[in-house]
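Student: Quick check, what structure comes out for this input:
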Amino acid sequence: MDNQKETTNEVSEATVTTSVNSGQEEVLEATIDTSTTPNQPSLDPETIRAYEEKIRAEQNLPMAIVAGLVAALVSSAVWALVTIKAESQIGWMAVGVGFLVGYAVRYMGKGIDNTFGVIGAVFALLGCVLGNIFSVYGFVTVEFDVTFMESLSAIPLGEVINVLIDDLSPYDFLFYGIALYEGFKFSFRQITQEEVIQNSQG
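Tutor: Prediction:
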């Protein structure tokens, strides 16, 4: 964590260790702003831990996977349309793909475990790759005045992938990396101080 200037606010970090189905232990680090006002109670690690256990029970892995897949398909289609319209690949589209997929996984999955971040990262990368693949087929559709389905049936997927691999540049890896990072980062449910306090008082 970056060094921060001292302020009147305090930040409390609680590390919670839980058992997963595989029998291994997964460590979850949750950082919550515990700055208080005169009328606001302070937070203790036990209160934070109790709330984390409650929201862990609300996690929905199947919905996170469905949301990630749908977001990847939608974002890849947008990627292809923009690329065809601009007649050039816009690498920064990967940033939008990562954000959209991560947000979808977080909204539907309500997850705080690392599994949800991995799901977001995988589908974000999938969205970028599909965006490039759909772009190639889209260019063929426009160039030869055929339907998209006709271009899909006329050109083997393997050939398209080989073309994309041959055209890879360092910038592609950079943008794919950004998409992976955002897909992972934005896939987690955010825990706010207000939520913890309300839960402790409920």
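Student: C-alpha from now on. contacts and neighbour counts both.
Tutor: Will do.
Student: for this structure, longest helix please?
Tutor: Counting residues, the longest helix found in the chain (DSSP state H) is helix 114-144.
Student: Pull out the buried residues from the next helix or strand after it.
Tutor: Heading C-terminal from helix 114-144, the first helix or strand you meet, by DSSP states H and E, is helix 148-154. Using 16 or more other Cα atoms under 10 Å as the burial criterion, the residues of helix 148-154 that qualify are Phe148, Ser151, Leu152.
Student: another one to check against the first:
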Amino acid sequence: MSQSAPPPQPPQSGPVDGNPYAQQAPAGAPGAPGTPYPPQPGAFAAPPAAPAPARNNLALGLVAAVVTAVAAAALYGVIIGATKHEIGWAAVGVGFVIGLAAGKAGGRNPALAVVSAVLALGSVYIGQLVGEAMIGADQLGVGFGELFFQHFDVVQKVWKEEADPLTFVFFAIAAFAAFSGAKKAAA
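Tutor: Down below sits the predicted model:
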């Protein structure tokens, strides 16, 4: 008794195994009807993606944070000088961009969040001094550079006299924004 193999079946044009949503493989594709060999497990699977390397470059994060802090302080000072008063949301922005730059460039190093918060405090302080110097330069009719660099003690004294509790709230919010910005950017 010999058994004979059933004749090859033509490709189906309707649903596969009664499933109207199943798609048919094109003729000649591995596993399609009429192909000589079944597909090998994993033969056509995409290679597994390598996990992204964890960024942990403390030096690069510090450089990015310092450069951003200097630029943000200057911009914040110009905003204060142009509007003639402090803007709390700008202080939050100063802190957040410092943290964002540190986290994006340096990665997940926990020291970057702390350094970002400290730099945000310094950046907001310098920005407020720049703003005070711009306002004072306009009122006194002298140049900004002369007042800021040659009479820095006077600028600090004026800042201390005009500082109120809200000024220090801006400091705290900027530090918090820098800390959280660094953590979020590194994630």
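Student: TM-score for these two?
Tutor: A TM-score of 0.65 describes the superposed chains when it is computed by TM-score structural alignment, normalised by the length of structure 2; 136 aligned residues with a Cα RMSD of 2.0 Å.
Student: out of the buried residues of helix 148-154 of structure 1, which one sits closest to Phe123 of structure 1?
Tutor: Sorting these by how near they are to Phe123 of structure 1, with Cα to Cα, puts Leu152 at the top with 22.0 Å.
Student: Check the alignment and tell me where the closest one lands in structure 2.
Tutor: With TM-score structural alignment defining the correspondence, Leu152 of structure 1 maps onto Phe148 in structure 2.
Student: Return the distance of that match relative to Ala178 of structure 2.
Tutor: 26 Å (Cα to Cα, to the nearest Å).
Student: Could you verify my assumption that the match of Leu152 of structure 1 touches Gly136?
Tutor: No: between Phe148 of structure 2 and Gly136 there is no contact under Cα atoms under 8 Å: 9.3 Å.
Student: show me where structure 2 has helices.
Tutor: With helices called from DSSP H, structure 2 shows them at 58-83, 88-106, 110-140, 144-145, 152-162, 165-186.
Student: which helices and strands sit right next to the first one?
Tutor: For helix 58-83 of structure 2, the packing partners by 3 or more Cα pairs under 8 Å, 6 or more residues apart in numbering; DSSP states H and E come out as helix 88-106, helix 110-140.
Student: Any idea which of the ones you listed gets closest to Lys160 of structure 2?
Tutor: Nearest of those to Lys160 of structure 2, taken as Cα to Cα: helix 110-140 at 9.9 Å.
Student: Return the residues in contact with Arg49 of structure 1.
Tutor: Each residue near Arg49 of structure 1 by Cα atoms under 8 Å, 6 or more residues apart in numbering is listed here: Ala14, Val16.
Student: follow-up on the earlier one: so what's the match of Leu152 of structure 1 closest to, chain neighbours aside?
Tutor: If the residues on either side of it in the chain are set aside, Phe148 of structure 2 comes closest to Ala133, at 5.7 Å by Cα to Cα, 6 or more residues apart in numbering.
Student: circling back to that earlier point, give the buried residues for the longest helix of structure 1.
Tutor: Along helix 114-144 of structure 1, these residues count as buried under the neighbour rule (16+ other Cα under 10 Å): 114-141.
Student: Surely Met93 of structure 1 touches Trp79?
Tutor: Yes: applying Cα under 8 Å as the test, Met93 of structure 1 and Trp79 come out as touching, 6.4 Å apart.
Student: These two - which one has more neighbours?
Tutor: Each of Met93 of structure 1 and Trp79 has its neighbours counted (other Cα atoms under 10 Å); Trp79 has more, 29 against 21.
Student: Quick one: map the more buried one onto structure 2.
Tutor: With TM-score structural alignment as the criterion, the equivalent of Trp79 of structure 1 in structure 2 is Tyr76.
Student: And its match, how far from Val154 of structure 2?
Tutor: Separation of Tyr76 of structure 2 from Val154 of structure 2 (Cα to Cα) stands at 20 Å.
Student: Gly103 of structure 2 now?
Tutor: With distances taken as Cα to Cα, Gly103 of structure 2 is found 36 Å from Val154 of structure 2.
Student: Looking at those two, which one has more neighbours?
Tutor: Set side by side, Gly103 of structure 2 and Val154 show more neighbours around Gly103, with 35 against 14, by other Cα under 10 Å.
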